[in-house]
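J.: Next come a sequence and a model predicted from it.
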Amino acid sequence: MLHMFDLTGKVAMVTGGNMGIGNALAIGLAKAGADLFIYTYDQTNVEEMKKEVEGLGRKIAFASGDLSKEENAMAAIDECIKAFGKIDILVNNAGTIKRSPLLEGSNADWQSVIDLNLSSIYYLSKCAAKEMVNQGEGKIINIASMLSFQGGKFVPSYTASKHGVAGLTKAFANELADKNIQINAIAPGYIETANTAPIRADEKRNNEILSRIPAGRWGQTSDLVGGAIFLASSASNYVNGHILAIDGGWLVR
């Protein structure tokens, strides 16, 4: 049955794949056999990642830009096609978060989060889906959040964007399932990344979070890789519009 999880010959595009969760998912997909097209905001970790992926015997190419800008998001899929001739898997990982009390937050911060976390996923997925329809198959994996289900605090723009990601996942699945394209999302729980560093540094908040996680620990980026490989592979061909929580049990507490 392991062949169902084999991604040999597939091309996976991962946005924000040079850092944090995106990097872990990209390397995991490469270990499962996929070649990688990584869209980054800057050059952080690019050379190190190139060395690691090529060491696995996989191919990797990079492009850089600000996906919060519509023109960049609309052109990104074409860059993948130019590099590899196709796109089999799109992982919409790139995102940002702005923390501030609701009454003090700026409209500019709101818009910047919505543009990157939500609008870019719409543009990227729409462009990728056109290619996948022509190919006769494809996988789109969005990165949702615990705040796709809950309200959170001090992050209204992030919460709105991640609720939107869940909605787009379902909407795209409804339209594209009969074209052999599966669109699903991973909703990470509380994962140790740079984005969660401020929360982990707050002893009171950190303890509140840990006390609610049945697993009793923060998640590691490696905890998300198995779910990504499943959703990227033929093993998930009858899974569509699903939001897969990988959260140590946070949501059921």
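T.: Noted; the coordinates are in hand. Numbers count the residues shown, from 1 in each chain.
J.: alpha carbons only for contacts and neighbour counts from here, please
T.: Fine.
J.: Tell me which residues touch the residue most central in space within the chain, please.
T.: Centroid check for the chain by CA atoms, centre = their mean gives residue 93 as the closest residue, at 2.6 Å. With contacts defined as CA atoms under 8 Å, 6 or more residues apart in numbering, residue 93 is in contact with 14, 15, 16, 17, 21, 22, 142, 143.
J.: Quick one: those as TSV, columns for distance to residue 63 too.
T.: Formatted as TSV, the contacts of residue 93 follow (distance: CA to CA, whole Å):
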residue	distance to residue 63
14	11
15	10
16	10
17	11
21	18
22	15
142	19
143	20
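J.: List the contacts of the nearest residue in space to residue 224 that is not next to it in sequence.
T.: Spatial nearest neighbour of residue 224, chain neighbours left out: residue 246 (6.7 Å); criterion: CA to CA, 6 or more residues apart in numbering. By CA under 8 Å, 6+ apart, the residues touching residue 246 are 186, 187, 188, 189, 223, 224, 227.
J.: do residue 67 as well
T.: Contacts of residue 67 (CA under 8 Å, 6+ apart): 41, 73, 116, 120.
J.: let's bring in a second one:
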Amino acid sequence: MNDLFSLQNKRILITGSGQGIGFTMAQGLAKYGAEIIINDISGERAEKAAARLKEAGYKAHVAVFNVTDPQDVEQAIENIETGIGPIDVLFNNAGIQRRHKFTEFPVSDWNAVVAVNQTAVFLVSRAVARRMLSRQQGKIVNICSMQSELGRDTITPYAATKGAVKMLTRSMCVELARYNIQVNGIAPGYFKTAMTQSLVEDSAFTDWLCKRTPAARWGEPEELIGAAVFLSSKASDFVNGHLLFVDGGMLVAV
């Protein structure tokens, strides 16, 4: 039982981990012994992120591919499996945000958000799960959101995609659990990131957030690491189809 949360000998692919929350999770998972595969569409970002992990004494690799391109995804996963080793855990973390009023939302921005936040989760999960099936084991963690359950002004497609990923998580569980593959989601609340920086600096919004959230503050990205470790380790071997909200209590407050 002493190694319940150990990630030794676990190879973890994290999409969109060249920066932001993805990289923070990569650092946290590496500290528990995981071998990290950094993915980003930018080779420069991915290489810099992997170099930082290696400098800290961790095992890290780079996999540059476009998560929205089916052929690119399939080739990249094959390259990882044959060149680096089997993927034990997949984190579908890549995501983007676009903000417009619903009635003025450009179709191009809608399509971009759906491609990265929703379709990419399907594409990468499908490619990885095919290999996990033959091994009869694996874990897939989808990064969902408060908007998997709640709506908000100007981010309709984001909320729509995160709601879809919630149901994709549950449906994948139904099909894959019998093969000893656990599929779960982490749903962050409001965290201080580059994507939310403008909101953090908006005093009116931050005041509203602190009043709306029982913990009365923004979350720090490092506070997602515990959930990531849990869902990557044997501690979660009978947890499946679950969304773990890390939100300071926001979802349950009226």
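T.: Nice, thanks for sending it over. This structure is a prediction, so every number in the text was calculated from the model and none was measured.
J.: Filter the contacts of residue 67 of the first structure down to the ones in helices?
T.: Members of the contacts of residue 67 of the first structure lying in helices (criterion: DSSP state H): 73, 120.
J.: Using TSV, please lay out the contacts of residue 67 of the first structure together with neighbour count and distance to residue 160 of the first structure.
T.: Output for the contacts of residue 67 of the first structure, formatted as TSV (neighbours: other CA atoms under 10 Å; distance: CA to CA, whole Å):
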residue	neighbour count	distance to residue 160 of the first structure
41	16	22
73	23	20
116	22	12
120	24	14
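J.: what ranges do the helices span in the stretch 101-250 of the second structure?
T.: Here the stretch 101-250 of the second structure has its helices, by DSSP state H, counting those that start in this stretch, at 107-114, 120-135, 156-176, 197-200, 203-212, 225-232.
J.: Indicate which one of these is closest to residue 66 of the second structure.
T.: Closest to residue 66 of the second structure of those is helix 120-135 (CA to CA; 8.8 Å).
J.: what's the mean distance for that closest one versus the first structure?
T.: Superposed on the first structure, helix 120-135 of the second structure shows a mean distance of 0.9 Å to its aligned residues (mean CA distance after the TM-score superposition for the first structure).
J.: Could I get the buried residue list for that helix?
T.: 120, 121, 122, 123, 124, 125, 127, 128, 129, 131, 132 (16 or more other CA atoms under 10 Å).
J.: Please give the number of neighbouring residues around the closest residue in space to the third one that isn't next to it in sequence.
T.: Which is residue 122 of the second structure. Nearest non-adjacent residue to residue 122 of the second structure, counting by CA to CA, 6+ apart: residue 168, 7.9 Å away. Neighbour count of residue 168 of the second structure, defined by other CA atoms under 10 Å: 20.
J.: which of the contacts of residue 246 of the first structure are buried?
T.: Neighbour counting with 16+ other CA under 10 Å marks 186, 187, 188, 189, 223, 224 as buried within the contacts of residue 246 of the first structure.
J.: before we move on, back to that, which one in the second structure is aligned with the residue nearest to the centre of the first structure?
T.: Here residue 93 of the first structure is matched to residue 93 in the second structure, going by TM-score structural alignment.
J.: Compute the distance between the residue nearest to the centre of the first structure and residue 144 of the first structure, please.
T.: 9 Å (CA to CA, to the nearest Å).
J.: next one: residue 46 of the first structure
T.: 25 Å.
J.: longest single strand anywhere in the first structure?
T.: In the first structure, assigned by DSSP state E, the strand with the most residues is strand 181-188.
J.: Mean deviation, that one versus the second structure?
T.: Averaged out, strand 181-188 of the first structure is 0.3 Å away (mean CA distance after the TM-score superposition for the first structure).
J.: what angle do that strand and helix 225-232 make?
T.: Angle, strand 181-188 of the first structure to helix 225-232, by axes from the mean of the first three to the mean of the last three CA atoms, to 10 degrees: 160 degrees.
J.: tell me what strand 181-188 of the first structure is packed against?
T.: Contacts defined by 3 or more CA pairs under 8 Å, 6 or more residues apart in numbering; DSSP states H and E place strand 181-188 of the first structure against helix 120-135, strand 138-143, helix 156-176, helix 225-232, strand 243-246.
J.: mind putting the ones you listed in TSV, distance to residue 50 of the first structure included?
T.: Listed next are those as TSV, based on distance: least, CA to CA, whole Å:
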stretch	distance to residue 50 of the first structure
helix 120-135	23
strand 138-143	22
helix 156-176	29
helix 225-232	19
strand 243-246	28
